[in-house]
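Asker: Give me a model of this one.
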Amino acid sequence: MKQKILILGAGFAGMWAALSAARLTSMHQRSDIDIVVLAPQPELRVRPRFYEQKVETLVSPLLPLFNVTGVKFVQGEAQRIDAEAKCVWYRNAQNESTVEHYDRLVLATGSHLRRDLVKGAAEHAFDLDQLETALRLEQHINQLGQQPDGPARDTVVVCGGGFTGIEVATELPHRLRQILGEGSAPRVIVVERGDVIGGRWSEELRDVIRQACDELGVEWRLGAEIAEVNEQGILLAEGELIESNTVIWTVGVQANGLTEQLAAQRDAQGRLHVNEFLQVPGYDDIFATGDVARAATDDKGNVALMTCQHAIMLGRFVGHNAACSLLNLEPLTYRQVNYVTCLDLGNWGAVYSEGWEQEVKLTRGEAKKLKLSITSELIYPPKADRQIAFETADPLAAFV
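Answerer: Presented below is the predicted three-dimensional model:
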């Protein structure tokens, strides 16, 4: 009887986990181990680019790649993990509840935004969290020119000044002028509860972001608490109403709720603590990766972030190690010492830094060229070629 590695999720971590596991089982000529991906769609949705235009094109089909590498795909949404029976209950494409058994389970179900943190955010704010919601925002922005002229039409409020907030905020001034007319004066306002721009980054990186925002005309409201999002815009805790028909919510990232079904330690974002092999302590047959895993990247106390940069390598390591546990091979310790930041800053350009100290190496056009290379090539799946796919799925292959 065949053994099975069941991978929940087809995002960056899930896709690479499948390819890495398939690579190792193929190397050892083990046709008695199935690699199965369970996910709502057989496609990689390139979420880091959802702030861009033409969101509907930011999808990469996975079936051709899975077919040439021997990975099986099951369409459905995981709902319940039964760790004792070693199975996952899921809702299939026909909306029926059914079950998939496993010998090894890999959680790669990603994360989502919490829209219940502020009154009215779920009802009145847009977001870039999923393909469908990003499409809704893009369609709304494209139709702003059809709305009555006024401050609410011409003002976009971005809630949160993190990575996503900055990228969408700096993208919008040029796009809004294209839609509203070059003579228009659109406002883009970032509302941030912290006291400085980019508070978790280095001073050098913050200075670049501040300069880009100043030149683009992006405004910041620092130390601001949002009390409510409503039909008029946002109401700040101090009582001020900022009128806006376009409020974009970017804060409150949380790991997928399946992590709550395991009796294991989780962090404030719901991520499962994992060991150096990406196993969930207390469950020898369950691994976690990507946005659902709190994993040490090195021996200096750094922890993987909820970004595709870390998800890709976490996926490669976890797939390899899940296969190792069935092949009775020594697993690899997950390490990702190199860390870079490449932040898109709209028409101004971009900024690229290296190391956890975030030393700025490139800015403006040079950094923009690198950013485009990363987002249009590096983070995409390999071509549907078995040899190329397996070479790139090697966890020890160079990445960044």
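
Asker: From now on I want contacts and neighbour counts done on CA atoms only, so please keep to that.
Answerer: Fine.

Asker: ok, residues contacting the host helix or strand of L135?
Answerer: Secondary structure from DSSP states H and E places L135 in helix 131-142. Helix 131-142 has contacts (C-alpha atoms under 8 Å, 6 or more residues apart in numbering) with 45, 47, 50-51, 53-56, 126-128, 176, 179, 246.

Asker: Would you mind giving those residues as a markdown table with secondary structure added?
Answerer: Putting the contacts of helix 131-142 into a markdown table (DSSP: H, G, I helix; E, B strand; the rest coil) gives the following:
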| residue | secondary structure |
| --- | --- |
| R45 | strand |
| R47 | helix |
| F50 | coil |
| Y51 | coil |
| Q53 | coil |
| K54 | coil |
| V55 | helix |
| E56 | helix |
| F126 | strand |
| D127 | strand |
| L128 | coil |
| L176 | helix |
| I179 | helix |
| T246 | strand |
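
Asker: In PyMOL, select just the buried ones from these.
Answerer: Buried residues within the contacts of helix 131-142, by 16 or more other C-alpha atoms under 10 Å, are selected in PyMOL with:
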select buried, resi 45+47+50+51+53+55+126+127+128+176+246
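
Asker: ok, the contacts of helix 131-142 vs G160, which is closest?
Answerer: D127 (11.3 Å; C-alpha to C-alpha).

Asker: unless I'm mixing things up, the closest one is touching T250, no?
Answerer: Yes. Between D127 and T250 there is a contact at 6.4 Å, judged by C-alpha atoms under 8 Å.

Asker: what about D116, how many neighbours?
Answerer: Other residues lying near D116 total 11 when counted by other C-alpha atoms under 10 Å.

Asker: and I189, that's in a strand?
Answerer: Yes. According to three-state DSSP, I189 belongs to a strand.

Asker: Before we compare anything, build this one as well:
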Amino acid sequence: MKKHLLILGSGFSGMWAAISAARLAALQNSDELGITVLSPAPELRVRPRFYEENVSGLVAPLTDLFAELNIGYLEGGAEHIDTKTKTVLWRDKHGKTTVTDYDRLVLATGSQAKRPPIAGLAEFAFDIDQLESAQVLEKHLDALSMQPSTPARNTVVVCGGGFTGIELATELPARLRARFGENTETKVIVVERGAVAGGRYSDALREVITDASEALGVEWRLNTEIEAIDADGVTLKSGERISSSTVIWTAGVQAHPLTQQIDAERDGQARLRVNETLQVPGIPEVYATGDTAHARTDEVGNTALMTCQHAIQLGKFAGHNAAASLLNVEPYPYRQVNYVTCLDLGGWGAVYTEGWDQQVKSVRQEAKKIKIAITNELIYPPVADREIAFAAADPLAKFV
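Answerer: Here you go, the predicted model:
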């Protein structure tokens, strides 16, 4: 009987875990390993681009790729993990529940927006956390163009000045002009509890963010938090009231709730702490990867961030190592020393940095070309060709 590797999730880490596992099985000329991916749809949703227009097109199908690599697929959502019986209960789109067993489990279910108990947040705020919610925002912006021009209609408040908040805020001026007309006075306001714009980044990167924001007319409310959100705007803890028909929440993410079902140590973002082979300590049959894993990237203390850059490589290592444990092959310790940042800054351009100290290497249109190459090509699935896919899935091959 074949050993069964079950992968929960078909995002960046889940997809690459499956391909990497299939690659190792092929290298070992083994037909003893069965690989199955369980996810709500056989597709990769290109989440890093959800701040852009036409979000419904930011999906890459995986059916042909999985078929080419003999990767099984189950369409549904995992609901319960039992690590003692090594089973997963999942529900399909018709509501039917099924229990599937595993010999090794790769948890690659990603993350979701963190929603603190702020009055009105759930009822009135938009987000771009998932494809469906990004589509809701896009439809809302389209509908605004049919309404009379008012300061509230023409003002968007972005709650949170992290990576997603910055990319969305700097993209919004162009999105609003496309709907309301070039001569309409619009406002994009970022509410950030930190003392400076881009406070998590290097001085050089923060300076670029500030320059781009000023050039695009994006305003920042610093040292400020949201008190409440309602249908007509936001009230800040400072007492300021901002009238707005569009309030968008981008402040923080946390690992998928399924991590709570694993009896193991988690970090402040609910990610499972893993060892160097990405196994959950004390539960060696379970591997965590992507946004569900708190993993060291190098020997100097850096840890993987909740980005596709890390999710892709984490997936390759997790898939390889889970398969290796079933095929009696030595695992690879996860390492990802190189780190880059490429931040889209809307009509101003972009900024590209290298290293954990974020040294700025290029800006504006030169950096924009790099950003487009990354988000439109590099992070997409490989074509449904065994040789090409397996070459890309090698955990030790250079990525960035």
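
Asker: So after superposing, what's the score?
Answerer: The TM-score (TM-score structural alignment, normalised by the length of the first structure) is 0.99; 400 aligned residues with a C-alpha RMSD of 0.8 Å.

Asker: returning to what we had before: can you name the two of the contacts of helix 131-142 of the first structure that are farthest apart?
Answerer: The largest separation in these, counting by C-alpha to C-alpha, is between R45 and I179 at 26.3 Å.

Asker: The longest helix along the second structure vs the first structure, mean deviation?
Answerer: Taking DSSP state H as the criterion, the second structure has its longest helix at helix 308-327. Comparison of helix 308-327 of the second structure with the first structure after fitting gives an average deviation of 0.4 Å (mean C-alpha distance after the TM-score superposition for the first structure).

Asker: packing partners for that helix?
Answerer: strand 3-8, helix 12-27, strand 33-39, strand 104-107, strand 283-288 (3 or more C-alpha pairs under 8 Å, 6 or more residues apart in numbering; DSSP states H and E).

Asker: Compute the inter-axis angle for it and helix 12-27.
Answerer: With axes from the mean of the first three to the mean of the last three C-alpha atoms, to 10 degrees defining the directions, helix 308-327 of the second structure sits at 40 degrees from helix 12-27.

Asker: So for whichever helix or strand comes after helix 308-327 of the second structure, what gets flagged as buried?
Answerer: Using DSSP H and E, the helix or strand that follows helix 308-327 of the second structure in sequence is strand 340-344. By neighbour count on 16+ other C-alpha under 10 Å, the buried set for strand 340-344 of the second structure is V340, T341, C342, L343, D344.

Asker: try stretch 67-78 of the second structure
Answerer: Buried-residue list, stretch 67-78 of the second structure, by 16+ other C-alpha under 10 Å: L69, N70, I71, Y73, L74, G76, G77, A78.

Asker: any idea how far the fourth one is from E227 of the second structure?
Answerer: Y73 of the second structure sits 44 Å away from E227 of the second structure when distances are taken as C-alpha to C-alpha, to the nearest Å.

Asker: Likewise for the third one?
Answerer: As defined by C-alpha to C-alpha, I71 of the second structure lies at a distance of 48 Å from E227 of the second structure.

Asker: In the first structure, what residue corresponds to Y51 of the second structure?
Answerer: For Y51 of the second structure, the aligned position in the first structure is Y51, judged by TM-score structural alignment.

Asker: Surely that match and E167 touch.
Answerer: Yes. Counting by C-alpha under 8 Å, E167 is a contact partner of Y51 of the first structure at 7.0 Å.

Asker: any idea what sits nearest Y90 of the first structure, other than its immediate chain neighbours?
Answerer: Of all residues not flanking Y90 of the first structure in the chain, A78 sits nearest, at 4.1 Å (C-alpha to C-alpha, 6 or more residues apart in numbering).

Asker: tell me the SS of that neighbour?
Answerer: Secondary structure state of A78 of the first structure, per three-state DSSP, is strand.

Asker: so what corresponds to it in the second structure?
Answerer: Aligned counterpart of A78 of the first structure in the second structure: A78 (TM-score structural alignment).

Asker: And the helices and strands packed on helix 308-327 of the second structure: which comes nearest V274 of the second structure?
Answerer: Nearest of these to V274 of the second structure, taken as C-alpha to C-alpha: strand 283-288 at 6.9 Å.

Asker: how far is the helix or strand just after the closest one from where the chain is centred?
Answerer: Sequence-wise, the next helix or strand downstream of strand 283-288 of the second structure (DSSP H and E) is strand 293-294. The chain centroid and the centroid of strand 293-294 of the second structure are separated by 14 Å under C-alpha atoms, centre = their mean, to the nearest Å.

Asker: Contacts for strand 293-294 of the second structure next, please.
Answerer: Residues outside strand 293-294 of the second structure that contact it (C-alpha under 8 Å, 6+ apart) are R266, D267, R271, L272, R273, V274, L278, T303, A304.

Asker: Just give the nearest non-adjacent residue to the fourth one, would you?
Answerer: This means L272 of the second structure. R266 (4.4 Å).

Asker: what about that neighbour, distance to N275 of the second structure?
Answerer: R266 of the second structure is 12 Å from N275 of the second structure, by C-alpha to C-alpha.

Asker: cool, A389 of the second structure as well?
Answerer: Distance from A389 of the second structure to N275 of the second structure, by C-alpha to C-alpha: 27 Å.

Asker: okay, the two: which has more neighbours?
Answerer: More crowded of A389 of the second structure and N275, by other C-alpha under 10 Å: A389, with 21 against 18.

Asker: show me what contacts the closest residue to that one other than its chain neighbours?
Answerer: Using C-alpha to C-alpha, 6+ apart and skipping the chain neighbours, the partner closest in space to A389 of the second structure is P382 (5.5 Å). Counting by C-alpha under 8 Å, 6+ apart, P382 of the second structure touches L65, I388, A389, A392.

Asker: before we move on, back to that, which neighbours do D127 and T250 of the first structure have in common?
Answerer: Counting by C-alpha under 8 Å, 6+ apart, D127 of the first structure and T250 have no shared contacts at all.

Asker: Run a quick neighbour tally on the nearest residue in space to K119 of the first structure that is not next to it in sequence.
Answerer: In this structure, K119 of the first structure finds its nearest non-sequential neighbour in E228, 4.9 Å apart by C-alpha to C-alpha, 6+ apart. For E228 of the first structure, the tally of surrounding residues (other C-alpha under 10 Å) stands at 17.

Asker: Kindly report the same for P117 of the second structure.
Answerer: Counted with other C-alpha under 10 Å, P117 of the second structure comes out at 9.
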